[in-house]
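Colleague: The following comprises the amino acid sequence and a computationally predicted model.
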Amino acid sequence: MKSYQITEWCHESFKMQAVTGGNYIDATMGNGNDTLFLCRMAGKTGHVTAFDIQQQALEATEKLLEENGVRERASLILDSHTNMGLYQQKETVDGIFFNFGYLPGGDHMLATQPENSMRAILSGLELLKKGGVMSLCIYSGGDTGFEERDKILDMLKRLDSRKYVVILSTYYNRENNPPIPVLIIKK
């Protein structure tokens, strides 16, 4: 039986919609688990571009990809996810993965910020091809607070329904501000 932690749930949902062998972005590299997932989806014909602002994240991701024999499938970029558009052309990306919050095991003071996260999501939507998918893992409470969650959800609610399908899931019976998985599909 699967555990259905938020990242596993988002991976499974992403796989149902995204093409294999595509061009993907990991907007928040972290410790590299989503980058590895995307490298496996990319296979030998696709590519992953992964972003983080922390050198620690880049090093951890590089090590994980090397250990799994997929390092050549990814470009690891030490830059903010708000700058994705500098590295990819509009409507060329098959899928984008976000994990908001802070680097697990890292400095909790270095966390994603609401305004930057919203700007990155909107930039990413422009980069997606028609039929492309974006996955968001939204955390709240504790160190990250609720401001980022609330602002992102408000923005998503206002996305043009003629251009995007926004599917918000919830861990309905879980206490203490459970994470929120969101899937966005570009029509």
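Modeller: All right, it came through fine.

Colleague: going forward, measure contacts and count neighbours with C-alpha atoms only.
Modeller: Noted.

Colleague: E126 - that's part of a helix, no?
Modeller: Yes - when the secondary structure is assigned by DSSP: H, G, I helix; E, B strand; the rest coil, E126 falls within a helix.

Colleague: residue contacts, it?
Modeller: Taking C-alpha atoms under 8 Å, 6 or more residues apart in numbering as the contact definition, E126 lies against 90-91.

Colleague: ok, and here's another one to check against it:
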Amino acid sequence: MKTRLNALGIAHQFITEHIKPGDLCVDATMGRGNDTAFLCELVGETGKVVAFDVQQDAVESTKLLLEQKGLSKRAELHLDSHSNMANYLQPETVSCITFNFGWLPGGDHKIFTQPETSIAAINQGLELLKPDGIMSLCIYYGKDTGFAEKDALLEFLPTIDSQKYTVIINSFANRPNCPPIPVMIYKRT
């Protein structure tokens, strides 16, 4: 698979290299369902994807996409905050967790992820990851929103325990405006 040189392409390449059929994955910010479908394809018929979003529009879009692709049986969709994912999953059982921070594509830009719930969700996710599990974060910001969250996340990420996790923060040095920031986290064995 040829990697698209954007934040999502980098995240998908990282995920593809680590996920196998039968895995349990989480799409913490399901949005329009593209990552949920991507993960469903990777986990195969024996795997499962649990996805979260606070907007009914996101859940409905994702449900429709999964139905169109014949992937509905592989996913469990929740109208709930990513900061509540620990209520649905057991510690050290998840192979991969994906986050796309920002707002719902094509949705209301007044509704977007917030630093407090996003950091809480990352912390929960770190505990849910099994050894050798991975987490990908795409930090979207720009226009009038997302700057506080971006700053809070970039301040938080270096505080993650380096004895248990490897955190890689990438940046696009020559892209104009506010390019997304892809982040990869690996849980050591």
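Modeller: Thanks, I have it. Just so we're clear, the structure is a prediction, and the values are computed from it rather than from any experiment.

Colleague: Kindly provide the TM-score of these chains.
Modeller: A TM-score of 0.96 describes the superposed chains when it is computed by TM-score structural alignment, normalised by the length of structure 1; 187 aligned residues with a C-alpha RMSD of 1.2 Å.

Colleague: Would you state the helices of structure 2 in chain order?
Modeller: Per DSSP state H, structure 2 has helices spanning 7-16, 34-43, 56-69, 115-128, 147-156. These are given in chain order.

Colleague: For those, state which one has the densest average packing.
Modeller: Neighbour counts averaged per stretch over the helices of structure 2 are highest for helix 34-43, at a mean of 23; criterion: mean count of other C-alpha atoms under 10 Å.

Colleague: mean per-residue distance, it to structure 1?
Modeller: In the superposition against structure 1, helix 34-43 of structure 2 averages 0.5 Å from its aligned positions (mean C-alpha distance after the TM-score superposition for structure 1).

Colleague: Just want the angle from that helix to helix 7-16.
Modeller: Note on geometry: by axes from the mean of the first three to the mean of the last three C-alpha atoms, to 10 degrees, helix 34-43 of structure 2 and helix 7-16 are set 20 degrees apart in direction.

Colleague: Check what contacts helix 34-43 of structure 2 and list those residues.
Modeller: The list of residues contacting helix 34-43 of structure 2 from outside it, by C-alpha under 8 Å, 6+ apart, reads 16, 19-27, 30, 47-49, 51, 62, 65-66, 69, 71, 74-75, 98.

Colleague: Then stretch 101-119 of structure 2?
Modeller: When contacts are taken as C-alpha under 8 Å, 6+ apart, the neighbours of stretch 101-119 of structure 2 outside the stretch itself are 29, 31-32, 58, 81-83, 137-141, 145-146, 148-150, 152-153, 156.

Colleague: what's the span of that stretch from first residue to last?
Modeller: For stretch 101-119 of structure 2, the separation between the terminal residues is 11 Å (C-alpha to C-alpha, to the nearest Å).

Colleague: quick one: it aligns where in structure 1?
Modeller: Here stretch 101-119 of structure 2 aligns to structure 1 at residues 100-118, judged by TM-score structural alignment.
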